[in-house]
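Engineer: Quick one: sequence plus predicted model below, questions after.
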Amino acid sequence: MPKLPLDLQTVLAGFDAVWSPRIVTTVNDYDIRLARFAGEHVWHKHDETDEFFLVLDGEITLGLREPDGERTVRLSRGQLFVVPRGTFHKPSAEHESVVLLVEPSGTLSVGDDHEEVPDTVDVTVGHPV
């Protein structure tokens, strides 16, 4: 946990990889992660946890598979959304976007169940800053 204020722009300047979240701090047992989104992630779900998305820059789309069918949620800068546990979802961004994520520490970026992972997606529990 940082002992001094942390500047997110400085963190962002330190990496350019998409779909490769950085852990900027931990609150209780939750990681606060900063990630660049561009292109498509994979359909995946987290069986035991919700997933919090806050768009800091750009625009993202979340595909959701729900009991009554698929739907799409679009989020712009300053908007947030929580994907409920057990819900298959697929984040994507037409243009590079910056997203703050909140998940329990140790949560895998491709969830507990997922489709085949392309080389463009980092399978990780997050990289410390």
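Structural biologist: On my side now, so go ahead.
Engineer: From now on I want contacts and neighbour counts done on CA atoms only, so please keep to that.
Structural biologist: Noted.
Engineer: and the gap between the residue nearest the centre of the chain and Tyr30?
Structural biologist: Closest to where the C-alpha atoms of the chain average out (C-alpha atoms, centre = their mean) is Leu101, at 4.9 Å. Separation of Leu101 from Tyr30 (C-alpha to C-alpha, to the nearest Å): 10 Å.
Engineer: how many neighbours does Glu40 have?
Structural biologist: A count of nearby residues for Glu40, using other C-alpha atoms under 10 Å, gives 19.
Engineer: Also His44?
Structural biologist: 23.
Engineer: and the comparison structure, right after this:
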Amino acid sequence: MKIIRSASFTAERAWGALDIANMNGITTRLHWTDQPYKWHINDGQEVFVVLDGEVDMHYRENGVEQSTLLQVGDIFHAEVGTEHVAHPRGAARVLVIETEGSV
């Protein structure tokens, strides 16, 4: 059993993570960041939940870049093949559920 107080989690570097669970190759990780990630496409689906802060999520649909502001409690679901990048506005804590080893 684990109890994780996400509001107090920080990392030594942007996108540092606390591994919470690995269920049959699907990982659940808590990330802390204050810097953008990089454009990427995951090997599988990704669920991205903002727990603290705000994140501008940029993604491409049909080759057109779009962006939406994610706030606490908002969930972004990336289907296989969805190119995306997260840009936090200041510090943010994010729960990410994805295939183990995804970018």
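Structural biologist: Arrived safely, thanks for sending. Worth saying up front: this structure is predicted, and the values here are computed from it rather than measured.
Engineer: now the helices for the second structure?
Structural biologist: Counting by DSSP state H, the second structure forms no helices at all.
Engineer: Quick one: map Pro84 of the first structure onto the second structure.
Structural biologist: Here Pro84 of the first structure is matched to Glu79 in the second structure, going by TM-score structural alignment.
Engineer: Make sure that match is actually in contact with Ile41.
Structural biologist: No - look at Glu79 of the second structure against Ile41 with C-alpha atoms under 8 Å: they stay out of range, at 9.3 Å.
Engineer: looking at it, Pro104 of the first structure is touching Asp31, isn't it?
Structural biologist: Yes - using C-alpha under 8 Å, Pro104 of the first structure makes contact with Asp31 at a distance of 5.8 Å.
Engineer: Comparing these two, which residue is more hemmed in?
Structural biologist: Asp31 (22 against 18).
Engineer: can you pull the contacts of the more buried one?
Structural biologist: Shown in contact with Asp31 of the first structure (C-alpha atoms under 8 Å, 6 or more residues apart in numbering): Ile23, Val24, Thr25, Leu101, Val102, Glu103, Pro104, Ser105.
Engineer: Excluding chain neighbours, what is closest to the aligned residue in the second structure for the fifth one?
Structural biologist: Val102 of the first structure maps onto Ile97 in the second structure when the alignment is built from TM-score structural alignment. Leaving aside its sequence neighbours, Ile97 of the second structure sits nearest to Thr28 (C-alpha to C-alpha, 6 or more residues apart in numbering; 4.5 Å).
Engineer: State the distance from that neighbour to Leu18 of the second structure.
Structural biologist: 9 Å.
Engineer: Trp39 of the second structure now?
Structural biologist: 22 Å.
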